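[1] Task: produce atomic coordinates for the following.
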Amino acid sequence: MTEVPKTLSVERVAGTEWITFQRTDQLNAMSMQMLREMADALEAAIADNAVRAIVLTGSGRAFCAGADLKEVAGAKHVPGEPDLLDLVEHTFGLMRHGPKPVIAAVNGLAMAGGLEMVMACDLVFAAESAQLGDAHSNFGVFPGAGGAAILPRRVGLNRAKFLLFSGENISAQDMMDWGLVNKVVPDAELRDAVQAFTDRLADKSPAVLRRMKKVANRSLNVDETAALAEEMLNLRAHMRSWDMREGLAAFNEKRKPQFRGY
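    Prediction:
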């Protein structure tokens, strides 16, 4: 039996798990196999206490060009088996709701589902040459992982409608000006810039980052009073953690804290 080539590679650098898409000839379009491998890699990274941050990036000239439309067109659903949308929901959910910081290192084109993948990450670094856009309307496809539901929260309703209706790509710099991208760096410096940032994250308390991510994500769906109440509940729980006691002790003793994540 011929072994099916892997669609991505996984590399550990210090406390950072790099997940690199390897469907270069298909502009790293998401196939069902790629989504399964992504989910496996994300679940393994989440379960490994040595991993402090997760980075997603692409090979070649694309980050991700969206779903593999050839596979979508020819798909035959098997009853009882997950389809493409099930796999997208599960995999993107791991990114959105998982306890560890997930960073998109956008090396090139990020379109349609690729843009939605970017929005599922916590932070976005992009190469200067990167282009991002929602291309669903170009092919008569409706978004299903945040294009219409999340994009207006990221860039504002008017800009989101422009991206959705036009299907045009926007430069990484414009996307930073619009609030979707956190930092734009020269193409040759993207990996080093992201690694330097995640190295700094590795010195932070995993427990406090986990709680910050959870409360910040939920704050968009509730009013200010409820958001503040949840923040206070998490603070009270965190005050009993090893990491907070260790952080305060390290401050008083003028040394670097040794966080454990609980």
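
[2] Only C-alpha atoms from now on, for both contacts and neighbour counts.
    Fine.

[3] all strands of the stretch 101-250 of the chain, in order?
    Using DSSP state E, counting those that start in this stretch, the strands of the stretch 101-250 of the chain run over residues 102-106, 109-111, 123-127, 131-133, 169-171, 183-185.

[4] With mean neighbour count added, can I get the ones you listed in JSON lines?
    Shown next, in JSON lines, are these (neighbours: other Cα atoms under 10 Å):
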{"stretch": "strand 102-106", "mean neighbour count": "27"}
{"stretch": "strand 109-111", "mean neighbour count": "28"}
{"stretch": "strand 123-127", "mean neighbour count": "24"}
{"stretch": "strand 131-133", "mean neighbour count": "26"}
{"stretch": "strand 169-171", "mean neighbour count": "17"}
{"stretch": "strand 183-185", "mean neighbour count": "21"}
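
[5] Those into JSON lines, with extra columns for distance to residue 59?
    Conversion of these to JSON lines gives the following (distance: least, Cα to Cα, whole Å):
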{"stretch": "strand 102-106", "distance to residue 59": "10"}
{"stretch": "strand 109-111", "distance to residue 59": "11"}
{"stretch": "strand 123-127", "distance to residue 59": "13"}
{"stretch": "strand 131-133", "distance to residue 59": "15"}
{"stretch": "strand 169-171", "distance to residue 59": "19"}
{"stretch": "strand 183-185", "distance to residue 59": "17"}
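
[6] Relative to residue 219, tell me which of those strands wins on proximity.
    Nearest to residue 219 among the strands of the stretch 101-250 of the chain is strand 123-127 (16.8 Å), distances taken as Cα to Cα.

[7] Residue 61 touches residue 107, doesn't it?
    Yes - look at residue 61 against residue 107 with Cα atoms under 8 Å: they come within range, at 7.0 Å.

[8] end-to-end on stretch 152-159?
    End-to-end distance for stretch 152-159: 7 Å, by Cα to Cα, to the nearest Å.

[9] out of the strands of the stretch 101-250 of the chain, nearest to residue 154?
    Nearest to residue 154, of all the strands of the stretch 101-250 of the chain, is strand 123-127, at 11.8 Å by Cα to Cα.

[10] From the contact counts, what lies against the closest one?
    strand 102-106, strand 183-185, helix 190-201 (3 or more Cα pairs under 8 Å, 6 or more residues apart in numbering; DSSP states H and E).

[11] Can you list the neighbours in contact with the second one?
    By Cα atoms under 8 Å, 6 or more residues apart in numbering, the list of residues contacting strand 183-185 from outside reads 124-128, 172-173, 176, 193.

[12] let's see this one next to it:
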Amino acid sequence: MTTDVVRIATPADHIAVVELNRPELLNALDEELMAELDVALTRLAGDDDVHVVILTGAGRGFCSGADMSILSVLAESDSTVAMMKDVSRPVMTLHRMPQLTIAAVNGPAAGAGWGLVLACDIRIAASSARFGATFARMGLGPDYGLSKTLPAAVGRDRALELLMSAKIIDAREAEKIGAVSAVVDDARAEALRLATDVVRAPGRTIRSVKRTLRFAETADFACAVDEIEAQAQAELFNHPNFMDVASGWISHVVG
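    Purely as a prediction, here's the structure:
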């Protein structure tokens, strides 16, 4: 890391916390922050000792979306499509991460910021969190994956309503419509508690379960059972440490 706009902490074994660190601007995404975020996530994705990654923001915001400087660059670009692909690299890297990813939404998450939230596997919000896909107010459509992740989370009709109206919703409404799984006083602390529970399982299992669900999402039932699950379970059963882990867990449950 050459700057401090993205900070990485390892509060416990196998857990990494990635913090967006432009608190004075509610962690708005400029070129520097996007580049450093992509570097951080790419590095963690290749670290086999990290099993859970928590994404959060410094200060009172999660991420307010794109910085005005980025909008200016896009507007003046000779190839806006190429620029959009370039600035979207962090959310693509986040989506592809093999680890379980948890968004700890400590405050406002708007536009691309909400895209980062929804690209995580699990979303936990503080009561101070606010969410908005506000592109339409600027004459724009969704990006940072929201055309895919928002309908998947809340349904197509609700996603269209939120995108067209640019409505800002609070944490409780986000929980009600399925955009977050929980609303708590301290999102980072709750995310860390959950991550601590998750990493009791072997890292290979966490990665396998995430991969299995991703493949099964677009498969029919027979394919999910006979191919995707069967292959994944076979790999886990045949791991040399399987019996030690399984017998230890059974002893814990019954004893």
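
[13] for the helices and strands packed on strand 123-127 of structure 1, which one sits closest to residue 209 of structure 1?
    Closest of those to residue 209 of structure 1 is helix 190-201, at 8.9 Å (criterion: Cα to Cα).

[14] What range does that closest one cover in structure 2?
    Counting by TM-score structural alignment, helix 190-201 of structure 1 pairs with residues 187-198 of structure 2.

[15] Pull out the buried residues from that stretch.
    187-188, 190-192, 195-196, 198 (16 or more other Cα atoms under 10 Å).

[16] quick one: contacts for the residue minimising distance to the centre of structure 2?
    By Cα atoms, centre = their mean, structure 2 has its centre lying nearest to residue 120, at 1.8 Å. Residues in contact with residue 120 of structure 2 (Cα under 8 Å, 6+ apart) are 94-95, 101-103.

[17] switch to 6 Å and redo it
    By Cα atoms under 6 Å, 6 or more residues apart in numbering, the contact set of residue 120 of structure 2 is 101-103.

[18] Likewise for residue 29 of structure 1?
    Shown in contact with residue 29 of structure 1 (Cα under 6 Å, 6+ apart): 64-68.

[19] Which two of those have the greatest separation?
    The distance between the two most remote of these (Cα to Cα) is 9.9 Å, for 64 and 68.

[20] who has more neighbours, these two?
    Shown here are residue 64 of structure 1 and residue 68; by other Cα atoms under 10 Å, residue 64 has more neighbours (32 against 19).

[21] What are the boundaries of the helices in the stretch 151-262 of structure 1?
    151-155, 157-166, 172-178, 190-201, 206-219, 224-238, 242-253 (DSSP state H, counting those that start in this stretch).

[22] Pipe these into a markdown table and attach distance to residue 10 of structure 1 per row.
    Below are those laid out as a markdown table (distance: least, Cα to Cα, whole Å):
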| stretch | distance to residue 10 of structure 1 |
| --- | --- |
| helix 151-155 | 28 |
| helix 157-166 | 32 |
| helix 172-178 | 25 |
| helix 190-201 | 14 |
| helix 206-219 | 21 |
| helix 224-238 | 32 |
| helix 242-253 | 29 |
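
[23] closest to residue 114 of structure 1 out of these?
    Set against residue 114 of structure 1 and scored by Cα to Cα, the helices of the stretch 151-262 of structure 1 come closest in helix 151-155, at 12.5 Å.

[24] Give me the mean deviation of the closest one from structure 2.
    Helix 151-155 of structure 1, aligned to structure 2 and superposed, deviates on average by 0.9 Å (mean Cα distance after the TM-score superposition for structure 1).

[25] neighbouring contacts of that helix?
    When contacts are defined by Cα under 6 Å, 6+ apart, helix 151-155 of structure 1 is touched by residues 160, 178-180.

[26] can you do 10 Å?
    Surrounding helix 151-155 of structure 1, the residues in contact under the criterion Cα atoms under 10 Å, 6 or more residues apart in numbering are 115-116, 119, 134, 145-146, 157-161, 163-164, 175-181, 220.

[27] Show me which of these are buried.
    Using 16+ other Cα under 10 Å as the threshold, 115-116, 119, 134, 145-146, 160-161, 163-164, 175-176, 180-181 are the buried ones among those.

[28] which one among those residues gets closest to residue 78 of structure 1?
    residue 145 (21.8 Å).

[29] before we move on, back to that, higher neighbour count, residue 61 and residue 107 of structure 1?
    Neighbour comparison, residue 61 of structure 1 and residue 107: the larger count goes to residue 107, with 27 against 18 (by other Cα under 10 Å).

[30] can you put the helices and strands packed on strand 123-127 of structure 1 in TSV and add distance to residue 23 of structure 1?
    TSV is the format used below for these (distance: least, Cα to Cα, whole Å):
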stretch	distance to residue 23 of structure 1
strand 102-106	15
strand 183-185	24
helix 190-201	19
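
[31] so residue 69 of structure 2 makes contact with residue 33?
    No - the pair residue 69 of structure 2 and residue 33 does not pass the contact test of Cα atoms under 10 Å, sitting 11.9 Å apart.

[32] Which residue, neighbours along the chain excluded, lies closest to residue 99 of structure 1?
    Counting by Cα to Cα, 6 or more residues apart in numbering, the nearest residue to residue 99 of structure 1 once its immediate chain neighbours are dropped is residue 210, at 4.9 Å.

[33] how close does the one you found sit to residue 201 of structure 1?
    The value you get for residue 210 of structure 1 to residue 201 of structure 1, if Cα to Cα is used, is 12 Å.
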